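Student: how would this look folded up:
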Amino acid sequence: MAKPVLMDFFAEWCGPCHQQTPIIDQLKEQMGNQVEIRKIDVGVDTAETRQYAAKYDLQFVPTIVIEKDGVLIKKLVGVQDLGTLESILKPLVEQ
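Tutor: Presented below is the predicted three-dimensional model:
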C-alpha cells in the first residue's frame, strides 16, 4: 500500500498559511518518510493549480487534503494543529 499524501494548498500572500508552514515542517520531522508531503502554491495561476482547485473545490487557503491510495480521506480548511494532523495520519500509516 502507498503511503498517505498530505497536500498543503497555500498562497504566499496568505497570513494563516505562514502560520501553517512550521506545523507542516514539524509534522514532516516527526513522521519522516511515512507520509508524502506536497506544498502547492495556489496563489500562482497555472493549469495545474486550476486543476487542483476544481478537483478539491478549493475556496480558501490554507487547505490541507489528505489522501491514501488515491482516495480522499480528509479535507481541512484553515490552520490545523499538529495533533489534529497526526491523529488523522498515524492510523493511515499503520494500515
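
Student: hey, let's count contacts and neighbours off CA atoms from now on
Tutor: OK.

Student: can you give me the helices in this protein?
Tutor: Assigned by DSSP state H, the helices in the chain fall at 15-31, 47-55, 82-94.

Student: okay, those in TSV with mean neighbour count next?
Tutor: Shown next, in TSV, are the helices of the chain (neighbours: other Cα atoms under 10 Å):
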stretch	mean neighbour count
helix 15-31	15
helix 47-55	12
helix 82-94	14
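
Student: next, the structure of the following sequence, for comparison with the previous one:
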Amino acid sequence: MAHVTEVTMANFNSLLDEELPVLVDFWAPWCGPCRTLSPIVDEVAGELEGKLKVAKCNVDENQDLAMKYGVMSIPTLVMLKGGQEIARTVGAMPKAKLLAELESHL
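Tutor: So this is what the prediction gives:
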C-alpha cells in the first residue's frame, strides 16, 4: 500500500514543493462520509503511486489549514500541483468517479 502522509502545519509546506500532484483529504474522525471515503482514498493512493502523492488533514487538529483552503464541508479533496489548487471535490464518491476525476489532472 502507498504511503499516505498525515498533514500538519509543520509539514504542509513541504508538500507544496512536491514534483508530483498532491491530493489532500480534509476529514474528521466523527464524519461518516469521511469514514466511507477514507479507504477509497487509500486504495487510490496505491493505484496512482508514482503519479500522485496523497495526504490526509484532520480538520479538528488543523483548523488553520482547513480555513486557508476554504474547507466548509467534509470530506473535501483538494488536488495541488506546484503549490496551486487544480481540482476540488466535496463529499463521498465511488472509487471509479474519484479515479476519473483525478486522472484528468495527472
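
Student: dump the helices of the first structure to JSON lines, plus distance to I40 of the first structure.
Tutor: Shown next, in JSON lines, are the helices of the first structure (distance: least, Cα to Cα, whole Å):
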{"stretch": "helix 15-31", "distance to I40 of the first structure": "11"}
{"stretch": "helix 47-55", "distance to I40 of the first structure": "8"}
{"stretch": "helix 82-94", "distance to I40 of the first structure": "17"}
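
Student: among those, which is nearest M1 of the first structure?
Tutor: helix 82-94 (9.5 Å; Cα to Cα).

Student: which neighbouring elements make contact with the closest one?
Tutor: Packing contacts for helix 82-94 of the first structure, counted by 3 or more Cα pairs under 8 Å, 6 or more residues apart in numbering; DSSP states H and E, involve helix 15-31.

Student: so what corresponds to L85 of the first structure in the second structure?
Tutor: In the second structure, the position corresponding to L85 of the first structure is occupied by L98, as judged by TM-score structural alignment.

Student: whoops, I73 of the first structure was the one
Tutor: Aligned by TM-score structural alignment, I73 of the first structure pairs with I86 of the second structure.

Student: list the contacts for A55 of the second structure?
Tutor: 4-7, 22-25 (Cα atoms under 8 Å, 6 or more residues apart in numbering).

Student: just the buried subset of those, please.
Tutor: Neighbour-count burial (16 or more other Cα atoms under 10 Å) is assigned, among the contacts of A55 of the second structure, to 4, 7, 22-25.

Student: tell me how far the residue lying farthest from the centre of the second structure lies from D60 of the second structure.
Tutor: Summary for the second structure: using Cα atoms, centre = their mean, the residue whose C-alpha lies farthest from the chain's mean C-alpha position is W30, with a distance of 17.3 Å. Taking Cα to Cα, to the nearest Å as the measure, W30 of the second structure and D60 of the second structure are separated by 10 Å.

Student: same check on E19 of the second structure?
Tutor: Relative to D60 of the second structure, E19 of the second structure is positioned 28 Å away (Cα to Cα).

Student: so where in the second structure does stretch 20-37 of the first structure end up aligned?
Tutor: Counterpart in the second structure of stretch 20-37 of the first structure, with TM-score structural alignment as the criterion, is residues 37-54.
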